[in-house]
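# Have a look; sequence and predicted model below, questions after that.
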Amino acid sequence: MEDYGFWAVIIARVSPVLSNDATSFVAGLLRMGYWKFIAATLAGIIPLTGAIAYLGGNFQRLKSGLIWISAVSLVLLIIYIIYDRKKKKHR
């Protein structure tokens, strides 16, 4: 949670496939700071709201768009974690 919690909350908020309740619960159990959690939540929900507003005119476009957003955000988080671990390993 210390290393990737902020980004994990952002990805969980952007991705409509992941559970927002579970994310909030885990962040609370692991004692993520309140303001850090609120900032990560806003950073994830604001782009998602914009995407829903843009894609919402057509259900099929909304559905495929949200699937793509979820997939890309998860892949980006995994790439970031791998990159960060390699960077820390070289130190």
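That came through, no problem.
# going forward, measure contacts and count neighbours with C-alpha atoms only.
Fine.
# List the buried residues of the helix or strand Phe25 falls within.
Using DSSP states H and E, Phe25 sits within helix 20-29. Residues of helix 20-29 classed as buried under the neighbour-count rule (16 or more other CA atoms under 10 Å) are Asn20, Thr23, Ser24, Ala27.
# Second structure follows, compare the two:
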Amino acid sequence: MLSLVSAALAASISFGIARAVGRAPVEALVGRGSLGRADRWFERYGAYAVLVARLIPVVSFDAISYAAGLTRMGFWRFLGATTVGMAPATFAYSYLGERAPQLVGVLLVVFGVFVAAAVVAAVVRRRRRGKSV
């Protein structure tokens, strides 16, 4: 629960910073077009966009919070979607973290297999490039 509340608080702070700073600095950094696409995405999907983005581990946590803060989305809808979307991963990480000492051997084997597969893929790709040149 501590992890979930902490992450929700961090998301709320990022949302609030975006609201306080406003759109002008963001437009200067990412451009009006990029910000417009984000606006349309949030306008179309609203809180569901936040919820789904929180369920996908590779989506930037902060980017979603800041972007949502620049839209007309209400804070409580944002916080609700954020909390619900983060809950499954937060509880899974906590569960796995608690059991990490018992699973360290399995985790090392899985990590080793992943690294070996990445090395093999890189070698195969490099050889294919060499033949095509």
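Now that the structure is in, tell me what you want to look at. Quick caveat, the model's predicted, so the values are computed rather than measured.
# List the TM-score for the superposed pair.
TM-score for the superposed chains, counting by TM-score structural alignment, normalised by the length of structure 1: 0.55, backed by 63 aligned residues with a CA RMSD of 2.7 Å.
# circling back to that earlier point, kindly reformat the buried residues of helix 20-29 of structure 1 as a markdown table containing distance to Gly50 of structure 1.
Listed next are the buried residues of helix 20-29 of structure 1 as a markdown table, based on distance: CA to CA, whole Å:
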| residue | distance to Gly50 of structure 1 |
| --- | --- |
| Asn20 | 18 |
| Thr23 | 21 |
| Ser24 | 22 |
| Ala27 | 25 |
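# Alignment lookup: Ile56 of structure 2 to structure 1.
Aligned by TM-score structural alignment, Ile56 of structure 2 pairs with Ser15 of structure 1.
# What distance do you get for that match to Leu74 of structure 1?
Ser15 of structure 1 sits at a distance of 8 Å from Leu74 of structure 1 (criterion: CA to CA, to the nearest Å).
# the more surrounded of these two?
Ser15 (23 against 17; other CA atoms under 10 Å).
# and the gap between that one and Arg31 of structure 1?
Applying CA to CA to Ser15 of structure 1 and Arg31 of structure 1 gives a distance of 22 Å.
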